[in-house]
Every structure is written in C-alpha cells, then in structure tokens.
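[1] Here is my input; please provide its structure:
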Amino acid sequence: MKIGELANATGVPSETIRYYEKIGLLPEPDRDSSGYRCYRPAHLDRLLFIRRCRNLDMAQDEIRELIRLAELPEADCSEVDALLARHLIHVRERLKELASLEETLVQLQEACSDRRTVRECGILGGLKSELETPEPEGRHNHVPGTHGPGQT
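    Got it, this is the predicted structure:
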C-alpha cells in the first residue's frame, strides 16, 4: 500500500509516518519502480503499535525499547513490566503537576471575579507576579510524550 493508504488506515499523518521512518521506529519500506513507498502489513501493524503507545503518552525511546523487546518473543517480560512501571511513575508525577496547574488556574480565575478594566485585571496581575517569581526547583513544563533528562 502507498503512504496515503497507510495514513488513512492508521489515522497517522503521512508526515508523521515519514518521521517515524527517519528516526527508525518504522522500517523503511521498499520502493516501486516509480519511487513510491510500498508498505506491507508489517508496517501497518508496527504503526498501529506506535500509535497505541503514543496514545499512552510514551516517549520515542520507550516505544523503541518496547519494539526491541517485542522482537524477543521468548525472553522474560520483566523488562516490559519495568518499563511500564517507570512510565506509570511518570504519569503519576504528571498528574500531580496537572493538579497543581489546575489549582493555580482556579486561583487566577478567582482573582478576577469582579468586572474590572484590563489594567485592574486580577488574572493579568497574577500572571505578572508569577513571572517575577522563580519557578520552584524540580517543577518544569512538560510537553506530552516527552520526559526530562535521565528519565525514560
């Protein structure tokens, strides 16, 4: 099948499929005589696996490791379990970060319950004071699907 067909079958954009090939998560397909990529059922299966992992917010390195482990069907699955346990710790930490974020947003919103001018806006004032306060150590922004240094 061609890349557009694979994209339609999986719900993964063509650009993302090419990216996964580039970084080695998806094996490069054969090319037909006119140079178009020709994907096999194995590509479809792998791409669906990657998509499921991404839906669980797994990082590329985690997915790469799961793919490596899946290629050893007779091996002990304790490494798979350990990887999932580490990811679950990450998810729980992220939930705490999101709860803190929610609390901050609620406080900001409550600071502007009265009708005021933009100059008097409690939300903007709160954001300004937040920017002047250094972020506590250990807190960081999180982009879904990524992990901090040294984490998997």
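
[2] C-alpha only now, for contacts and for neighbours.
    OK.

[3] ok, and for stretch 6-26, which residues are buried?
    The neighbour-count check on stretch 6-26 (16 or more other CA atoms under 10 Å) flags Leu6, Ala7, Thr10, Val12, Ser14, Ile17, Tyr20, Leu25, Leu26 as buried.

[4] Let me know the closest of those to Leu56.
    Within these, the smallest distance to Leu56 is 15.1 Å, found for Val12 (CA to CA).

[5] residues contacting the closest one?
    The neighbours of Val12, taking CA atoms under 8 Å, 6 or more residues apart in numbering as the test, are Leu6, Arg51.

[6] now, which of the buried residues of stretch 6-26 sits nearest Ser78?
    Of all the buried residues of stretch 6-26, Leu25 has the smallest distance to Ser78: 22.0 Å, by CA to CA.

[7] The closest residue to the closest one other than its chain neighbours: neighbour count?
    Among residues not flanking Leu25 along the chain, Arg64 sits closest, at 6.2 Å (CA to CA, 6 or more residues apart in numbering). When neighbours are defined as other CA atoms under 10 Å, Arg64 has 17 of them.

[8] Same question for Arg64, what's its three-state structure.
    helix (DSSP: H, G, I helix; E, B strand; the rest coil).

[9] Buried residues of stretch 95-110, list them for me.
    So stretch 95-110, judged by 16+ other CA under 10 Å, has buried residues Glu97, Leu108.

[10] Before we compare anything, build this one as well:
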Amino acid sequence: MKIGEASRLSGCHIETIRYYERVGILSPTARSESGYRCYADHHIQQLRFILHARELGFSLDDIRELLSLKEQPDLSCQAVDSITDKHLHGIRNRIRHLESLARELRRISASCSGGHIAECRILEALGKH
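    Predicted structure coming up:
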C-alpha cells in the first residue's frame, strides 16, 4: 500500500511516517518501480505501536529499543521492564515538579487584588523570582 493508505490505517501523519523511516524507527519499506514507498501490514502494526508508545510519553530512543526487543521474543522482558520503570520514574518526577508549579501559581494568584496593572502582585512576584 502507498503512504496515504498507511497513514489512514495507522492514524499517523504522512510526514511523521517519513520521519520515522528516516530516523530508523520504522523498518525500511520497499519501493515501487515509480519510486513510491510500499507499506505492508507489519508497517501499520509498527506505526500503531510507535503512536501508542508516544502517547505514553516514551522517547524515540526508547521506542527504537522497545521495537528492537520486540523482534527478539525469546529474551527475558527485564530490559523492557527497565525501560518502562525508568520512564515511569521520569513521569513521577515531572508530576512532582508540576504540582510544585501549581502550588506556586496558586500562591501568586491568591495575592492578586484585582486592581490595576501598576499594583499587580502576580507580575511583581514573577519579576522577583
């Protein structure tokens, strides 16, 4: 199938498909005599895998490694667990950071008197940090 059909079936934008192939995340495709990329069902499955992993926040490097591990079904899944645990740790750290940012914004926002810009405590607080 051509790239437009692969895009439709996978839910992945055409330019993104080309990018994934260029950076080596999507396995290479065959080319037709006229130079069009020819995608197979396994490419659609790879694209869906990549999209889901991206939705979960995995980096492209992690996805590349996960796809490589997926091709070695007899290996222990310890490497997959390790990648996932590292990613989960990063998410938890970002959540803590975002919660801290939210607390700070609530504190700054609570100082707002609703007056004029000249007396705006939010702008004052942002300028002091």
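
[11] Work out for me the element the residue nearest the centre of the second structure sits within.
    The C-alpha lying nearest the average C-alpha coordinate of the second structure belongs to Arg54 (CA atoms, centre = their mean; 3.4 Å). If you go by DSSP states H and E, Arg54 of the second structure is part of helix 41-55.

[12] What lies in contact with that helix?
    Residues contacting helix 41-55 of the second structure (CA under 8 Å, 6+ apart): Ala6, Leu9, Ser10, Gly11, Cys12, Ile17, Leu26, Ser27, Leu60, Ile63, Leu67.

[13] What separation do you get for the first one and Glu71 of the second structure?
    In this structure, Ala6 of the second structure and Glu71 of the second structure are separated by 21 Å, where distance is defined by CA to CA, to the nearest Å.

[14] With the fifth one instead?
    As for Cys12 of the second structure, its distance to Glu71 of the second structure is 22 Å (criterion: CA to CA).

[15] Also Tyr39 of the second structure?
    Counting by CA to CA, the gap from Tyr39 of the second structure to Glu71 of the second structure is 18 Å.

[16] Same check on Gln46 of the second structure?
    Using CA to CA, Gln46 of the second structure is found at 11 Å from Glu71 of the second structure.

[17] These two: which is more packed in?
    For Gln46 of the second structure and Glu71, the more surrounded residue by other CA under 10 Å is Gln46, and the numbers stand at 16 against 9.

[18] what residue of the first structure matches up with the more buried one?
    Mapped onto the first structure by TM-score structural alignment, Gln46 of the second structure lines up with Arg46.

[19] what about the helices in the first structure?
    In the first structure, the segments counted as helices under DSSP state H are 3-10, 14-22, 41-55, 60-70, 78-110, 122-132.

[20] what's the closest of those to Arg31 of the first structure?
    Judged by CA to CA, the one of the helices of the first structure that comes nearest to Arg31 of the first structure is helix 3-10, at 11.1 Å.

[21] Mean deviation, that closest one versus the second structure?
    With mean CA distance after the TM-score superposition for the first structure, helix 3-10 of the first structure departs from the second structure by a mean of 1.8 Å once superposed.

[22] same for that helix, what does it pack against?
    The helices and strands touching helix 3-10 of the first structure, judged by 3 or more CA pairs under 8 Å, 6 or more residues apart in numbering; DSSP states H and E, are helix 14-22, helix 41-55.

[23] mind checking how far the last one is from the chain centre?
    Counting by CA atoms, centre = their mean, to the nearest Å, helix 41-55 of the first structure is centred 15 Å from the centre of its parent chain.

[24] got the buried residues for that helix?
    By 16+ other CA under 10 Å, the buried positions in helix 41-55 of the first structure come out as His43, Leu44, Leu47, Leu48, Phe49, Ile50, Arg51, Cys53, Arg54.

[25] Cheers, nothing more for now.
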